[in-house]
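>>> here is the input, now give the coordinates:
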Amino acid sequence: MIYLIIILVCVLLYLFVEYRLHQRNVNSIPIRIHINGTRGKSSVTRLISAGLRAGNMKTFGKTTGTTPRMILENGNELPIIRKGPPTILEQIKTVRTAAKRKCTILVSECMAITPEFQWITAQKMIKPTIGVITNARIDHSEMGNNIIDTTKSLANTIPFNKVCITADPDPYKIIQHTAETRNSKFIKLTKEEIESVATDGFLYFEHKDNIALALKVCEQVGVDRDIALQGMRTCYPDTGALRIFQLKFGKKNVDFINAFAANDPESTSTILRALRDRYSKEYKQIIILNSRQDRMSRSWMLIEMLKNEQFDKLYLIGRRTGELIIPINKYNLDKSKIENVGYLTGERFNEIFSNIPYQTFYIIGIGNIGDNGNEIMSYIKNKLRDTH
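Model (predicted):
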């Protein structure tokens, strides 16, 4: 029995020392920015880090997106190698690394999903001086099955007595109420602030609300808006970001936009409309919807979303595409614009777009990156290598 007591005391002592060391590391970083939200967390983390570096701020960034990375103060990146499944304890190492490198700013993407872990990572591990919520949309069931529960879950990361910034309209004012209850300054971007953002000069397709949100954070820290924007234009995108690939089919130069990662209807709709604004009216919008065997409900939701979109052609690729005729009929989509391709090989991809009757068009891939989406992206990247 005495041995068990000794072991328990040693464990408790170890945990106490670790906690005190972590608190010392946290306190050594004056500005700590925590990024939460349903979409855009990795992109906003990268944009803020780049903007602050441009303002000569010694900034350490950490993303948990498609490929988790540590973004060093000089802009170089190191991959995060995990020996097992991701755990929120990773954030303790993040703080320790930033403190060891004597960084004055930490910009960290939230990696927790459940409401309880979101609270712990923000309030106990990062202790943000600025809490950012990109947006609130229904995604992970762990956060709730409706927008109110999802927003409440995200609001767990809002700091006490500090600053909260969001680009989400939040019609229920949950974010604002939580911030005010915690005596934190609440800043919400206006529609005008978002729309006025210039997206030219970026190395990839970036959403205006992500840029506007990152600029607002940089301004709060004290970096001039123009300087921050200049830094953001040099920002290297996350793996899951919207990349534009310039392809050639015969004499046709065609942009392919990889939006497979934006697999919820609201995000996809926003992208489709942003692309229509980006390209002139003579460009036809061609959509490839990748359907996964185990994500049919998501494909159905995207078909429902497309009833309100102004696309010129829709190709259904992937698995179980024949079943999508049900939502197509239900939502009365124009079947003359739709072609059921099934599983799409690279050779068939090249054949379709070499022979398509349009001269000026762009292609956007939506639905899911898995399975057929990965095959198409591999083909596109190999096609680019062969032409350079």
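
>>> from here on, just use CA atoms for contacts and neighbour counts.
Noted.

>>> which stretches of the stretch 151-300 of the chain form helices?
174-181, 191-195, 208-221, 225-232, 265-278, 296-306 (DSSP state H, counting those that start in this stretch).

>>> pick the most deeply packed of these.
Highest mean neighbour count of these: helix 208-221, a mean of 22 (counted as mean count of other CA atoms under 10 Å).

>>> what residues does that helix touch?
By CA atoms under 8 Å, 6 or more residues apart in numbering, the residues outside helix 208-221 that reach it are 40, 43-45, 47-48, 51-52, 134, 165-167, 189, 193-195, 197-199, 224-225, 228-229.

>>> any idea of the angle it forms with helix 265-278?
Helix 208-221 runs at 90 degrees relative to helix 265-278, counting by axes from the mean of the first three to the mean of the last three CA atoms, to 10 degrees.

>>> contacts only, for Gln23.
Contacts of Gln23 by CA under 8 Å, 6+ apart: none found.

>>> so it is in which element?
helix 2-27 (DSSP states H and E).

>>> my read: Gln246 touches Asn258, true?
No: the pair Gln246 / Asn258 is not scored as a contact, 11.2 Å apart, by CA atoms under 8 Å.

>>> list the contacts of stretch 282-294.
260, 276, 299, 311-321, 358, 360-373.

>>> would you mark the buried spots in that stretch?
For stretch 282-294, a neighbour-count test (16 or more other CA atoms under 10 Å) marks 284-292 as buried.

>>> reformat these as JSON lines; add distance to Tyr14.
Shown next, in JSON lines, are the buried residues of stretch 282-294 (distance: CA to CA, whole Å):
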{"residue": "Lys284", "distance to Tyr14": "63"}
{"residue": "Gln285", "distance to Tyr14": "60"}
{"residue": "Ile286", "distance to Tyr14": "59"}
{"residue": "Ile287", "distance to Tyr14": "56"}
{"residue": "Ile288", "distance to Tyr14": "54"}
{"residue": "Leu289", "distance to Tyr14": "52"}
{"residue": "Asn290", "distance to Tyr14": "50"}
{"residue": "Ser291", "distance to Tyr14": "50"}
{"residue": "Arg292", "distance to Tyr14": "47"}
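
>>> before we go on, could you also do this sequence so I can check it against the first one:
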Amino acid sequence: MIFVFILLALTITAGLFEYLYHINSVKSVPVRIHVNGSRGKSSVTRLIAAGLRAAGKKVIAKTTGSAPMIIFEDGSEEPLSRRGKPNIKELVDFFRIVRKRKVDAVIVECMAILPELQKVTERSIVKSTIGVITNVRPDHIGEMGNSLKEIAEAISLTIPRKAVLFSSENRFLDLFRKKAQLLKTQFNPEELPFPTAQEMKSFPYLEHRENVALALGVCKFLGIERETALEGMHKAEPDIGVLRIHRIEEDGRVIEFINAFSANDPESINVIWDRVKKRHEKKIILINTRRDRIIRSKQLGELVAKKMKASSYLVTGSYVRAFIRSALKAGLPREKLINLEGNTVEKIYRTITDFADRKTLVFAMGNFVNFGWEITKYFTERAEEIAYSVEI
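The predicted structure follows:
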């Protein structure tokens, strides 16, 4: 019995010591930025880091987007190796790395999904001096909430105490403002400095103005000149899943492959679709599904049937019947739907090229993880022009 008591006491002491060490690691960084939201977290994290680097600040960032990365002071990147599923405990190890490098600022993309874990991430691990909320979209329904309001409430759990909060989400500004006031946090200190159309053209990929505005707002608050911050952002390496258009020429035909995999909720996908759908008359939509994302598959099936008019709809991945049933029920013509579940990437590519006209737009959407990444890699390796940009 005494041995058990001693063991328990040692465990508690070790845990307390580890937590105190973590708090000291956190406090060793004067500027801590926590980026949350449904879409655009990785992009905003990278943009803020790039803007601060351009001004000579020592910055380390951590993303958890299409591929989790640590971005170091010189802009170099290192993939984050994981054993099993993502766990917020990896942030503790991240801050140990940060402490040793004595940086000016750290930017962290929120990796938690469940509301209670989002709160723990902010209150106990990151303790940010600046919070950022990109937007609220119908993603992770059930895990984060069953409505946009509930999802917004979940995301608001990362608003920091006695700090500063930036957000470009107009629908829930009042909610975020009230939450910030309760926490004695300043909300949107100034009007967000949206980039001009000309400034957006300098990005070598399809970036969203709201993302750039948030990053510019944070940089301005930290005393960085707009031109300096933008110069760094234009040169920054984007997330692997960032929205890009890849131009492929084969047998006298031009195929524009749009990688929209990272925008996997209906609202975000529809925004992108509206911006690019007029590029070519012939359009093929490629959907990649996952067995563990059945609700999302059903949402996407209804979306393409009602709002995304195309010549053909190619479905791949796993458990595609959830998508197919939803799409057919919503009115999608069966003859336009092609089930490619179980086919190789090569077969999918060949099917698309066989269907393509002289100029064809291929819109890839759904899930990026695993097979979505393989599809993207296969197409981009055959692209003559990468990051073929359009004004958005």
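
>>> quick one on the thing from earlier: taking the contacts of helix 208-221 of structure 1 one by one, which sit in strands?
In this view, the contacts of helix 208-221 of structure 1 that belong to strands under DSSP state E are 165-166.

>>> can you select the buried ones from the contacts of helix 208-221 of structure 1 in ChimeraX?
Typed into ChimeraX, the line below selects the buried ones among those, using 16+ other CA under 10 Å:
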select :40,43,44,45,47,48,51,52,134,165,166,167,189,194,197,199,224,225,228,229
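
>>> in structure 1, what residue corresponds to Glu286 of structure 2?
Glu isn't right for residue 286 of structure 2; it's Leu. Correspondence of Leu286 of structure 2 to structure 1, assessed by TM-score structural alignment: Ile288.

>>> let me have the helices of the stretch 151-300 of structure 1 in JSON lines, adding distance to Ile352 of structure 1 as columns.
Shown next, in JSON lines, are those (distance: least, CA to CA, whole Å):
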{"stretch": "helix 174-181", "distance to Ile352 of structure 1": "47"}
{"stretch": "helix 191-195", "distance to Ile352 of structure 1": "36"}
{"stretch": "helix 208-221", "distance to Ile352 of structure 1": "32"}
{"stretch": "helix 225-232", "distance to Ile352 of structure 1": "37"}
{"stretch": "helix 265-278", "distance to Ile352 of structure 1": "21"}
{"stretch": "helix 296-306", "distance to Ile352 of structure 1": "22"}
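
>>> can you say which of those is nearest to Asp149 of structure 1?
Using CA to CA as the measure, helix 174-181 is the one of the helices of the stretch 151-300 of structure 1 that comes nearest Asp149 of structure 1, at 9.7 Å.

>>> what helices and strands are in contact with that closest one?
Counting contacts by 3 or more CA pairs under 8 Å, 6 or more residues apart in numbering; DSSP states H and E, helix 174-181 of structure 1 is packed against helix 147-154, strand 185-188.

>>> could these go into JSON lines alongside distance to Glu90 of structure 1?
Compiled in JSON lines, these are given as follows (distance: least, CA to CA, whole Å):
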{"stretch": "helix 147-154", "distance to Glu90 of structure 1": "19"}
{"stretch": "strand 185-188", "distance to Glu90 of structure 1": "29"}
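
>>> please identify the most buried of those.
Mean neighbour count (mean count of other CA under 10 Å) peaks for helix 147-154 among those, with a mean of 21.

>>> identify the residues contacting that helix?
36-37, 114-115, 118, 133, 136-138, 143-144, 170, 172, 174-175.

>>> looking at the helices and strands packed on helix 174-181 of structure 1, which is nearest to Glu339 of structure 1?
Comparing those by CA to CA, helix 147-154 comes nearest, at 33.6 Å.

>>> okay, the angle between the closest one and helix 174-181?
40 degrees.

>>> give the aligned range of helix 147-154 of structure 1 in structure 2.
By TM-score structural alignment, helix 147-154 of structure 1 lines up with residues 148-155 in structure 2.

>>> in this structure Arg296 of structure 2 contacts Asp265, no?
Yes: if you go by CA under 8 Å, Arg296 of structure 2 and Asp265 touch, sitting 7.2 Å apart.

>>> shared neighbours of those two, anything?
Asp139.

>>> so Arg99 of structure 2 makes contact with Ser28?
Yes: counting by CA under 8 Å, Ser28 is a contact partner of Arg99 of structure 2 at 6.2 Å.

>>> compare neighbour counts for those two and give me the winner.
Taking neighbours as other CA atoms under 10 Å, Arg99 of structure 2 and Ser28 compare with Ser28 leading, 19 against 16.

>>> how near is the counterpart of the more buried one in structure 1 to Ile126 of structure 1?
Taking TM-score structural alignment, the alignment pairs Ser28 of structure 2 with Ser28 from structure 1. In this view, Ser28 of structure 1 and Ile126 of structure 1 are 12 Å apart by CA to CA, to the nearest Å.

>>> cool, Pro237 of structure 1 as well?
Taken as CA to CA, the span from Pro237 of structure 1 to Ile126 of structure 1 is 24 Å.

>>> what does Gly65 of structure 1 give?
Counting by CA to CA - Gly65 of structure 1 and Ile126 of structure 1 are separated by 18 Å.

>>> the two: which has the busier surroundings?
Using other CA under 10 Å as the criterion, Gly65 of structure 1 and Ile126 rank with Ile126 on top: 27 against 18.

>>> test my guess that the more buried one contacts Arg32.
Yes: between Ile126 of structure 1 and Arg32 there is a contact at 6.9 Å, judged by CA under 8 Å.

>>> so who does the closest residue to Phe353 of structure 1 other than its chain neighbours touch?
Leaving aside its sequence neighbours, Phe353 of structure 1 sits nearest to Phe249 (CA to CA, 6 or more residues apart in numbering; 6.8 Å). By CA under 8 Å, 6+ apart, the contact set of Phe249 of structure 1 is 350, 353-354.

>>> nice, that's everything, thank you.
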